[in-house]
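[1] Generate a structure from the sequence data that follows.
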Amino acid sequence: MTSLDKPTDREATDQDAESRAVTEAALFEAFGGVRGMVETVVPGLLFVTIFTINKNLHVSAIAALAVALLLVVVRLAMKDTVKHAFSGVFGVAFGVVFAMITGNAKNFYLPGMLYTLGMAVAYIVTTLCGVPLIGLILGPIFKENLSWRTRNPGRKKAYAKASWAWGLILLAKCAVLFPMYWWADTTKFGWVLIALKIPPFLLAVWLTWVFLAKAPAPIDVFAEMEAEERAAQEAKDAGREAGGARHRREA
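    Down below sits the predicted model:
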């Protein structure tokens, strides 16, 4: 490579900026951004606030479920994606059912805690198996699908680091919450759980961004397939033209 072929500092900076922007957009789409975080926190926050005031399980549960449904309705009215809001509704609904059946307000949080533990295990196990979960989540968003597994080792390494980060952070969160579930009162436990909703999540997302921003660019397998289809069509068209020309010469 000659000096003329090498990218200039400005070009390299532009490429880095573009890579970071693409990574930020993918993470925003995958995890819902600020709005997704709000939709995750608000139902639980409303539940613990009402329960702290009046200690009424039924009112607290119904209010949490109602606001979760309202968030979905708002999404639908704005014709926005509803996957994050729907996941919040299902989580709140399971919590309400657990709390109502057992009569224990603390069990409102149990399904979410079990889900967090399951995700922590999934991140770690899939990474140990060579298929880090964060790569499975973000691969389709980056339009690379599973190409990173065999064709982009640097990117696979970044996904592995990010998955380890998610798994360990979620395990640390569980290490705080599960002991408190057994000995803390419902109000104290609820406020601690709300306080631990966003910070661990932001830390995991930030580390994912750091690892992927430094990784090689994703391989756009969709663009490759489109290019192959165009090449095949062009070859087919060229074959027809050649056959037509030969037929005209013979005639």
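[2] only C-alpha atoms for contact and neighbour calcs from this point on.
    OK.
[3] Share the number of residues neighbouring residue 142, please.
    Number of residues near residue 142 (other CA atoms under 10 Å) recorded here: 20.
[4] helix/strand/coil for it?
    With DSSP: H, G, I helix; E, B strand; the rest coil as the basis, the three-state label of residue 142 is coil.
[5] gap between it and residue 34?
    As defined by CA to CA, to the nearest Å, residue 142 lies at a distance of 20 Å from residue 34.
[6] mind listing the helices in the stretch 1-150 of the chain by residue range?
    Assigned by DSSP state H, counting those that start in this stretch, the helices in the stretch 1-150 of the chain fall at 9-31, 33-54, 57-77, 83-102, 110-128, 133-138, 147-150.
[7] Also this sequence, please, to line up against the first:
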Amino acid sequence: MDGTLQRLGGPLGLACAAAPTIAFVIIEAVAGLTPALIGLTVTAMTACAIRLARRESPGAAVAGLVVAAVCAGVAAVTGEARDFFLPAMVVPVLFVLAYSGSLLARRPLMGLIVNPLSGGPRRWHTHRGLRRLYTASTLVGLGLAGLTLSARILLYLADQPAALAVVQVVSTTSFAVHFALTLVLARRSAGAPVQAITAT
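    As a prediction, the model looks like this:
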């Protein structure tokens, strides 16, 4: 489990991902929007540099910087701190749609994402153990995404940027743990005796 989490950056990687959001909310509460945007920029650039220094994926490191810039841009244009979290609301919406669509198509999304990394068989959907695991994991992911989306909408309407920050950090961490746990279980299941299923 620890090794799998390290693939996602480990505790330091998760902290780097959360740092810009936390810095923005704290500074905005103390000093206002403009200083918060400056603090966000500095923190995001520092986090990107740390991730690159740790030889993490350059694409992931730069993507974090771009996401922070987009969120900051929205808040700067509207002049409201809560709008910093508007772009991030798209993520759980996309996940809800993707999870739901994959279940309807009988190709659970977590199987499509995790199986290539776990070394499982190409026809994982005919492997009874893996099919059950990925279906259950996809249902859990759907539940997490739905809860996250509901919480974000309610807190946005209530104008609670600090609470939105907490939800964003918790949802990022829960996704990482969910992914890591699914990967560990998939590796174990892929090594178990195969019980083929006829439904495809």
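[8] before we move on, the earlier item: could you dump the helices of the stretch 1-150 of the first structure into TSV with distance to residue 186 of the first structure added?
    Formatted as TSV, the helices of the stretch 1-150 of the first structure follow (distance: least, CA to CA, whole Å):
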stretch	distance to residue 186 of the first structure
helix 9-31	28
helix 33-54	8
helix 57-77	11
helix 83-102	11
helix 110-128	12
helix 133-138	33
helix 147-150	45
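[9] Let me know which of those is the nearest to residue 212 of the first structure.
    Residue 212 of the first structure lies closest, by CA to CA, to one member of these: helix 9-31, at 6.9 Å.
[10] what about the closest one, distance to the chain center?
    Per CA atoms, centre = their mean, to the nearest Å, the displacement of helix 9-31 of the first structure from the mean C-alpha position of its chain is 17 Å.
[11] who touches that helix?
    Applying CA atoms under 8 Å, 6 or more residues apart in numbering, the external contacts of helix 9-31 of the first structure come out as 33, 84, 137, 138, 141, 142, 205, 209, 212, 213, 217.
[12] how long is stretch 154-163 of the second structure from one end to the other?
    10 Å.
[13] Tell me the buried residues in that stretch?
    For stretch 154-163 of the second structure, the neighbour count (16 or more other CA atoms under 10 Å) marks 155, 156, 161, 162, 163 as buried.
[14] And the furthest pair within the residues you listed?
    Of all pairs in these, the most separated under CA to CA is 156 and 162 at 10.2 Å.
[15] Give me whichever of the helices of the stretch 1-150 of the first structure is most buried.
    Greatest average neighbour count among these goes to helix 133-138 (a mean of 21), per mean count of other CA atoms under 10 Å.
[16] Tell me roughly how far that one lies from the second structure on average.
    Following superposition, helix 133-138 of the first structure is found to deviate from the second structure by 1.8 Å on average (mean CA distance after the TM-score superposition for the first structure).
[17] before we move on, back to that, return the member of the buried residues of stretch 154-163 of the second structure nearest to residue 89 of the second structure.
    Of all these, residue 89 of the second structure sits closest to residue 156, with 9.8 Å by CA to CA.
[18] To which residue of the first structure is that closest one aligned?
    For residue 156 of the second structure, the aligned residue in the first structure is residue 181 (criterion: TM-score structural alignment).
[19] Could you do residue 63 of the second structure as well?
    Aligned by TM-score structural alignment, residue 63 of the second structure pairs with residue 87 of the first structure.
[20] Could you do residue 108 of the second structure as well?
    Using TM-score structural alignment, residue 108 of the second structure lines up with residue 132 in the first structure.
[21] How far away from the center of its chain is the helix or strand hosting residue 205 of the first structure?
    Using DSSP states H and E, the element containing residue 205 of the first structure is helix 198-213. The chain centroid and the centroid of helix 198-213 of the first structure are separated by 11 Å, computed with CA atoms, centre = their mean.
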